[in-house]
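K.L.:
Show me the folded form of this:
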Amino acid sequence: MEWLSPSCLPIVVLLMHCSLCLAVTVTTTRHKVEVHEFADAELSCQFNTERENNPRIEWKKKGQDVSFVYYDGHFKGPFEGRATIQGATVTLRRVTQKDAGEYRCEISAPLDSVSLAETNITLRVLVPPHTPHCEIPSSAVTGSVVQLRCRDHQSIPPATYSWYKNNQQLPPPRNANASYLIDKHNGMLEFKAVSKDDSGQYRCLASNGVGSPKMCDGNHMSIEDVSVVAVVAAVVVCLLLVAVASGVMLLHRNGFFSRHRGRSNVNYVPPPQEVQPQDFKHTQSFML
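P.N.:
Predicted coordinates for the structure are as follows:
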């Protein structure tokens, strides 16, 4: 038997050490997957074992509770019949918002020194804009503050908004002195003080880079001047009502509406009269 040379001892020690550190490894090509709604989503999972030839593959989905996607060689729950697996890579068919979330691929190799490894994948399902809901007043008075609102609650990522007046896009305000403000994130168009020039047909467009933008039907907003005659008439009517009410209160306070008007003491009750004994009168004479 030949003895190993001293120069070979480090290599032998390293090989012996590595033989004790055999472990299963798991990787993925994409930790974040984004697909359009109703498209297919591929969740990649590759693994490598040192000793185990028949590792156990499990897929789980995180949420309020952790649920099984693939277990014991079969897909579970809502994934049954609409998912396939190749190696450890899973493909989900026609994904919806219910499929969005964080998934975990777990590989168990009992014969390896480190017998369990995993990798996480986040699935995001993109939804194109829907027709936004618009709130546009039909009329307003000059000088008043007016707000127009636009919102789409279903698009993912959240939509941004732009406003159109008479089919012409309103440009973003360039400074703080602009007559209106546009918040492209919450869809609000606000006029600080509307004028007759702001009358027109208003519509809102929602877009998020996924699919085609969508626009609401819109509405015509009319701006009217304040009627001076109507304001004066309203003021006169209010003054007359106040004067009449004040007069009624004054008359009532002075007893004009009292039912015992003219008596010095309305609470006076005359004392009861005394009953006088009646005189006995003879109606016939008689003799003893």
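K.L.:
C-alpha from now on. contacts and neighbour counts both.
P.N.:
Fine.
K.L.:
just checking, residue 137 touches residue 149?
P.N.:
No: no contact is recorded between residue 137 and residue 149 when judged using C-alpha atoms under 8 Å, the distance being 9.7 Å.
K.L.:
These two: which has the busier surroundings?
P.N.:
residue 149 (20 against 15; other C-alpha atoms under 10 Å).
K.L.:
what sits against that one?
P.N.:
Residues counted as contacts of residue 149 (C-alpha atoms under 8 Å, 6 or more residues apart in numbering) are 134-136, 187-189.
K.L.:
Another sequence for comparison is provided below:
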Amino acid sequence: MEGTSLCVPIVILLMQCSPSLPVTVSSNKQKVEVHEFSDAVLSCMFRTERDQNPRIEWKKKGKDVSFVYFDGHFRGPFEGRASIEGATVTLRRVTQEDAGEYRCEISAPFDSVNLGETNITLRVLVPPNTPACEIPSSAVTGSAVQLRCRDQQSIPPATYAWYKDNQLMIPPRHANATYLINTHTGVLEFKAVAKEDTGRYNCRASNGVGKPMMCEGRRMTIEDVNITTVVVAAVVVCLVVLVCGCGGFLMHRNGFFTREFVSSFWISECHGASHISSQNLNRTEDTSNVNYIPPPQEPQDFKHTQSFML
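P.N.:
Next up, the predicted model:
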């Protein structure tokens, strides 16, 4: 009995002296990836020291921190499409607007450490859409040509593959290849196209989420350059430039472009124009004199022209 009576105080003393754990918060999955329009589970588990009814809050980080769950209710865009069990939240039919970093906060005022939190990152995966392709309809042999393919909405970013006449074009691994393919940017580049590059091209985008998507194919025709026509045109242009240059040089050498020549030219032109105007004026006056007929004279007053003998 004495041994038993001695053990009880010792046990009580040990219980009082043993350290108690403060509030702790954790998650079994810090990074969550789900497909668009599916449900996302954000786990949050906690343990408190004394407080049996701690306060649970969820927040979403961004430019500003916004409430997801506060005071027992979901807030903003999560209202009506989210549920909570314990401290674990389920978001239904998530979209890209839901992607981001979330924080689960547990507040236990009666604990020695009264606040604990854990962060969870939500990534919403988006399958590829039909990529936008830029394929020229024609090109000239020997010219550099780029074909472009891009899907800006897929998450993670898509990688690209090119097809010619429904045959996969393998990205070359040697420096002397006639074309290059960048699988990350979607650019198919020809250093110098040839007749053999004529064909129907299309591009496929894939990112491991959903099925790959392809753009509509388009035919690119490579046309030869008419060397004879180009040479003849160049020769004709050179001859025209040469003749004009020689003619201008000779006219300048003979004084056609001097200031005295220009002044005398304009003086002579003005003098000739004045002379012609004077002749036209005289001719007009002569013509008017020839055609002029004086009006018949009225008989003068009788008493002035005749006298009477009385």
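K.L.:
Pretty sure residue 261 of the first structure sits against residue 254.
P.N.:
No: under the criterion of C-alpha under 8 Å, residue 261 of the first structure is not in contact with residue 254, lying 10.5 Å apart.
K.L.:
now the helices for the second structure?
P.N.:
Listed from the start of the chain, the second structure has helices (DSSP state H) covering 2-17, 227-253, 259-290, 302-305.
K.L.:
Minimum distance to residue 156 of the second structure: which of the ones you listed has it?
P.N.:
Of all those, it is helix 227-253 that lies closest to residue 156 of the second structure, at 48.7 Å by C-alpha to C-alpha.
K.L.:
Contacts for the longest strand along the first structure next, please.
P.N.:
Among all segments of the first structure classified by DSSP state E, the strand with the greatest residue count is strand 116-126. The set of residues external to strand 116-126 of the first structure that reach it, using C-alpha under 8 Å, 6+ apart, is 24-28, 30-37, 43, 45, 95-97, 99-110, 155-157, 210.
K.L.:
if you set the cut-off to 7 Å instead, what comes out?
P.N.:
Taking C-alpha atoms under 7 Å, 6 or more residues apart in numbering as the criterion, the residues outside strand 116-126 of the first structure that touch it are 24-28, 31-37, 43, 96-97, 100-109, 156-157, 210.
K.L.:
how close does the residue most central in space within the first structure sit to residue 185 of the first structure?
P.N.:
Averaging the C-alpha coordinates of the first structure gives a centre point, and the residue nearest to it by C-alpha atoms, centre = their mean is residue 153 (7.1 Å). In this structure, residue 153 of the first structure lies at 12 Å from residue 185 of the first structure, with C-alpha to C-alpha, to the nearest Å as the measure.
K.L.:
hey, what's in contact with both of the two?
P.N.:
Counting by C-alpha under 7 Å, 6+ apart, no residue touches both residue 153 of the first structure and residue 185.
K.L.:
ok, now which ones touch residue 217 of the second structure?
P.N.:
For residue 217 of the second structure, the contact set (C-alpha under 7 Å, 6+ apart) comprises 200-202.
K.L.:
Please apply the same query to residue 190 of the second structure.
P.N.:
Taking C-alpha under 7 Å, 6+ apart as the definition of contact, the neighbours of residue 190 of the second structure are 144-146, 178-180.
K.L.:
Going through the contacts of residue 149 of the first structure, which ones are buried?
P.N.:
Of the members of the contacts of residue 149 of the first structure, the ones counted as buried by neighbours, 16 or more other C-alpha atoms under 10 Å, are 134-136, 187-189.
K.L.:
Including distance to residue 221 of the first structure, could the residues you listed go into JSON lines?
P.N.:
What follows is those, written out as JSON lines (distance: C-alpha to C-alpha, whole Å):
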{"residue": "134", "distance to residue 221 of the first structure": "13"}
{"residue": "135", "distance to residue 221 of the first structure": "11"}
{"residue": "136", "distance to residue 221 of the first structure": "7"}
{"residue": "187", "distance to residue 221 of the first structure": "17"}
{"residue": "188", "distance to residue 221 of the first structure": "15"}
{"residue": "189", "distance to residue 221 of the first structure": "13"}
